[in-house]
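Peer 1: Just a sequence and a predicted model for now, questions to come.
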Amino acid sequence: MKGNTVSEKYTYIILILTLISIISCIILKIFLFYGFVVSIVVASCLFIKSGFSSTELFTMIKKGLCDCKSLFILMALIGAMISIWMASGVVPTMLYYGLKYMQGRNFLFSAFVLTSIVSIFMGTAFGTISSIGIALLGLAKIFQIPDYILLGAIISGSFIADKTSPISSLFNLTLETVKISYKEALMSILKTLLPTYFVSGLLYYFIGKNYSLVLVNSNIDNFTSAISRNFVVSPLLLLLPLSIIIMSFWGMTMVKSVFLALIGGIIVSIGLQKANFIHIIVAVFNGYRINTNSVELNAILVSGGMMSMIEVLLIIGGAITLSTIFQETGLIIPIIKRITLRIKSREELILKTGFISSALTAISDQSVGIILPGKLLRDKYREFGIENTTLARTIADTGTIIAPLIPWNVNSLFIFITTGIPTMSYAPYTVLCYLSPMITFIFAYLHKFQNEKQATDSLYN
């Protein structure tokens, strides 16, 4: 990494144009990758004017992308696996038992719990919202729950995927950037996730008590009957997604775990669900569709396969390229140093990490909110003797989780397009997205008080 040889004038031009290009794409609903391309081209031209050669810049970009090659492979496999989980009956089984569980219960609380569980196995907030989330919203009128309140609970549950699921693209990007294993990250994240989840669930339970618990069973019965008519439903199918978590804890790389689960899903699809081999191969690459007598089921069981991940891969590739040249040319170093220069404590470092990650997510994209603080603050955490697991947890609890609260963010736009409910309506009820950063900061300061108490006790003893 070179020292910053870019003039202050060029630095401001690059950063301002980067913000304008990315935010313009989000507001105008233009493919976000184009915003990154414009930013990369402008930045590269000004870096060359500042003394960097095109060969140097190409080498930086190549190194940054090669360092994340396993992530790109994983994203493609995840796209294929979501299709296979639908074809093999895993997702239908989740829907079947989840909806059966909800009968006669507090619907709002149950929706939060169900979407949180499904999201971990699906590995995507988008996929959870656009599948079981849409199904639950369709039942909102039955329970006399306003759809924007229910959507808040669904989003809270769904976005747990982005911060904990072993097959989440964003969580794996966090692991790849911070250079830690899934097991290490999860053990750290659970320290703040469990109290956040408990408090969120408690709030949804009490809010849900204000609405009718009398359930008209016909809609759910029709839906679950459609599932059982078209799929072999068995709790044993849930062992397939569970195997990924088990293999990850055994130390197997995520690429191998997902690949083996994908092969297992193909075998189950053909052997148990009697799917056509050619159709399964097509589903792997082009996505899964089903044609039944249930319009609702047809609308939910849809996925894009490997091809659907191309846009995600391009966006992540653009974010990695931009963050790499910002880092390697030294452009971003003075800004980060200025923010972190006078940090005197662990708690302040965690607070500013959350601020940086959240700000980058707010003005651009979750990927940028992960990559830049993840890469640029590792040395600072080492300086304070803090493990990288805390860095990963702070990013996951702040920048990653607040995305659906920002009206111009791609996550909020996706939710609005999918559900028709604007951000300002559901945002007050996405409890977990608010609590998560609050609790991670509280946890950091409790750690400080605990250390001070231990020091005081040892002094008197």
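Peer 2: Structure's in. What do you need?
Peer 1: only C-alpha atoms for contact and neighbour calcs from this point on.
Peer 2: Fine.
Peer 1: which of the residues in stretch 105-113 are buried?
Peer 2: 106, 107, 108, 109, 110, 111, 112, 113 (16 or more other C-alpha atoms under 10 Å).
Peer 1: Reformat these as TSV; add distance to residue 84 and secondary structure.
Peer 2: Listed next are the buried residues of stretch 105-113 as TSV, based on distance: C-alpha to C-alpha, whole Å; DSSP: H, G, I helix; E, B strand; the rest coil:
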residue	distance to residue 84	secondary structure
106	32	coil
107	29	helix
108	29	helix
109	29	helix
110	26	helix
111	24	helix
112	25	helix
113	24	helix
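Peer 1: ok, the residues you listed vs residue 43, which is closest?
Peer 2: Residue 43 has its nearest neighbour among the buried residues of stretch 105-113 in residue 112, at 43.2 Å by C-alpha to C-alpha.
Peer 1: Tell me which residue is most central in the protein.
Peer 2: Geometric centre of the chain, nearest residue: residue 162, 2.2 Å, by C-alpha atoms, centre = their mean.
Peer 1: How about the contacts made by it?
Peer 2: 123, 124, 125, 168, 169, 170, 171, 396, 400, 401 (C-alpha atoms under 8 Å, 6 or more residues apart in numbering).
Peer 1: which stretch of helix or strand covers it?
Peer 2: Assigned by DSSP states H and E, residue 162 falls within helix 161-164.
Peer 1: dropping in the other structure now:
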Amino acid sequence: MTATERGERAIRDPSVADAVIPLVALVVLIGGSLALFGLDALDGPIQVALVLCAMIAALVVLKNGHRWEDVQAAGQRAVSSITSAIFILLAVGALIGTWNLSGTIPTLVYYGIQVLSPTWYYAATALICGIIAMSIGSSWTTAGTIGVGLVGIAAMLGISPGITAGAVISGAYLGDKLSPLSETTVLTAQLVKVNVYEHIKRQAWTSVPAFVIGFVLFLLIGLFWGPAATDVGDTGSELNALGDIYWITPLNLLPLLLLVVLSVRKTPASLALMAAALFAGALGVFTQYPVVRDFVADPGLNPVRAAITAVWQAMATGFSMDSGIADIDQLLSRGGMDSMLLTLWLIIGAVTFGTLLEEFGLIGRLIDPMIRAAKGTGRLFLTVFATAFGLNVVAGDQYIALVMPAKVYRAEFAKRGLAPTNLSRLTADSGTVTSPLVPWNSCGAFMGAVLGVPTLVYLPFCFFNIASPLLSVVYGFTGFRIEKVEPAGSGPAGSGQAGSGPTDSGPTDSGSTDGEPAAT
């Protein structure tokens, strides 16, 4: 065991027991919260468990000689790493509130009920979300906008919101992985030092078959196990109610169009979402003024003050409706920045815990033996998957689950003569795609919050997210679509470096020299 001196304190390398103790605490506390509170555990108990796990990890770090100031600095870096996610979450909360106020979501539901059939609804949902996510490059934006409407339509049609949420997430993550506008796609290519378009081409080898599998399963569920169109309850009263409450017009979809345009123009997600939320609020004042006036419920306010109050309140605490029809009220009474606070609490606890494990070497202490034990290509692929998925579970953040395996395994892939595109595809399949399957992961918490479906309910139906990493691992064991280069150090100077050989397509788009994004 090595030791370095910092002042008068000797810093010790973590032992295997040091690394295992926080993970055992995580299993016990998360399992205990789920056993005691069930699905309600996400309303606070799991957040408490994650904070306690972070404190246990901090105690281990202190025991090894680090100062409390080091722990605080790591916590600050953890929170700063999710600043973008915090603002996106708050913006989505505001957007859902104003889109209900302005009639954008009700209009999507109104038209969707009349167009989409229950027998092929799940498959159509996955396809629609896949196309939109590929166009705008964001699974979060897709789920938080069109996904919310599609889950609402499902509730109106009397079909499963859980299966619909699984279809939304399947499509959203397909588009996210295959879009050059996606920040996680670009980040993965940067980390492994491959051209982003070469990465997307290789990504399609697992993503397209995985989506086809999911699409077929959604079709089969709709055809054989879902309700037939004649079995679905009469939605006439809901449609009439929406038509009576709102002025249903294509103009209500202008906020969605604005969001798509801003996303295609690569406007930062939080700014695009907030702009679409504000635009919807302003539009709703003119197109849905009776709704605005009823929402404020203060006849003494003049029109200007009533409009400002309504939009502000919808962004802050969400929109609410009392139409007398339960399905309508449940669909529309949502949103607001404050609706995301539980999710933010969850993410902060999870990412702080994960950052302590990563920065102080606790995760690395467990990964090194795994690398040495992975003798063949198949076992190496399985180890990368286990690492990335495990980090999604214990670190609670997809970026940690992407960055760390890419850094740790890059040299090993080069040493074994495996092209870096193999690693970029595998880390994306294992880290990005599985992140919404973990309730306390930032992605799982986000999807559960915006779609209104608990993570453990939609998880079995995220067919794409399950099939994609499995196909990647199968490719490793079978050798299918595994590209080889000259092993590092086996040829002339520089010839065996990662990224050399036929799959090297030049520098990454970011121009980064060390594999890290300039700004993410």
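Peer 2: Received it, and whenever you're ready, just let me know what you need. Quantities reported herein were computed from a predicted structural model and do not represent experimental measurements.
Peer 1: which residues touch the next helix or strand after the helix holding residue 162 of structure 1?
Peer 2: The element immediately downstream of helix 161-164 of structure 1 (helix or strand, assigned by DSSP H and E) is helix 169-178. For helix 169-178 of structure 1, the surrounding residues in contact (C-alpha under 8 Å, 6+ apart) are 68, 71, 74-75, 123-124, 162-166, 181-182, 185, 366-367, 370-371, 374-375, 378, 388-389, 391-392, 395-396, 400.
Peer 1: Out of the residues you listed, list just those in helices.
Peer 2: Counting by DSSP state H, the contacts of helix 169-178 of structure 1 place 71, 74-75, 162-164, 182, 185, 366-367, 370-371, 374-375, 378, 388-389, 391-392, 395 in helices.
Peer 1: mind listing what the aligned partner of residue 85 of structure 1 in structure 2 touches?
Peer 2: Counting by TM-score structural alignment, residue 85 of structure 1 lines up with residue 99 in structure 2. Contacts for residue 99 of structure 2 (C-alpha under 8 Å, 6+ apart) come out as 105, 255, 277, 280, 281.
Peer 1: coming back round to it: now, among the buried residues of stretch 105-113 of structure 1, which is nearest to residue 342 of structure 1?
Peer 2: Taking C-alpha to C-alpha as the measure, residue 342 of structure 1 sits nearest to residue 112 out of those, at 40.8 Å.
Peer 1: How much space separates the closest one from residue 80 of structure 1?
Peer 2: Relative to residue 80 of structure 1, residue 112 of structure 1 is positioned 27 Å away (C-alpha to C-alpha, to the nearest Å).
Peer 1: on that earlier part again, after superposition, how close is the helix holding residue 162 of structure 1 to structure 2?
Peer 2: Helix 161-164 of structure 1 differs from its equivalent in structure 2 by a mean of 5.6 Å after superposition (mean C-alpha distance after the TM-score superposition for structure 1).
Peer 1: Helices along the stretch 101-250 of structure 1, start to end?
Peer 2: 107-122, 125-128, 134-138, 147-158, 161-164, 169-178, 182-208, 217-230, 239-249 (DSSP state H, counting those that start in this stretch).
Peer 1: before we move on, what about the stretch 251-400 of structure 1?
Peer 2: When secondary structure is read from DSSP H, counting those that start in this stretch, the stretch 251-400 of structure 1 shows helices at 254-271, 277-286, 295-300, 309-328, 333-340, 346-363, 366-376, 378-383, 388-395.
Peer 1: what range in structure 2 does the fourth one sit on?
Peer 2: I take that to be helix 309-328 of structure 1. Going by TM-score structural alignment, helix 309-328 of structure 1 lines up with residues 340-359 of structure 2.
Peer 1: Could you list the buried residues of that stretch?
Peer 2: Within stretch 340-359 of structure 2, the residues that count as buried by 16+ other C-alpha under 10 Å are 340-341, 343-358.
Peer 1: what does stretch 380-390 of structure 1 give?
Peer 2: For stretch 380-390 of structure 1, using 16+ other C-alpha under 10 Å, the buried residues are 380, 381, 386, 388, 389, 390.
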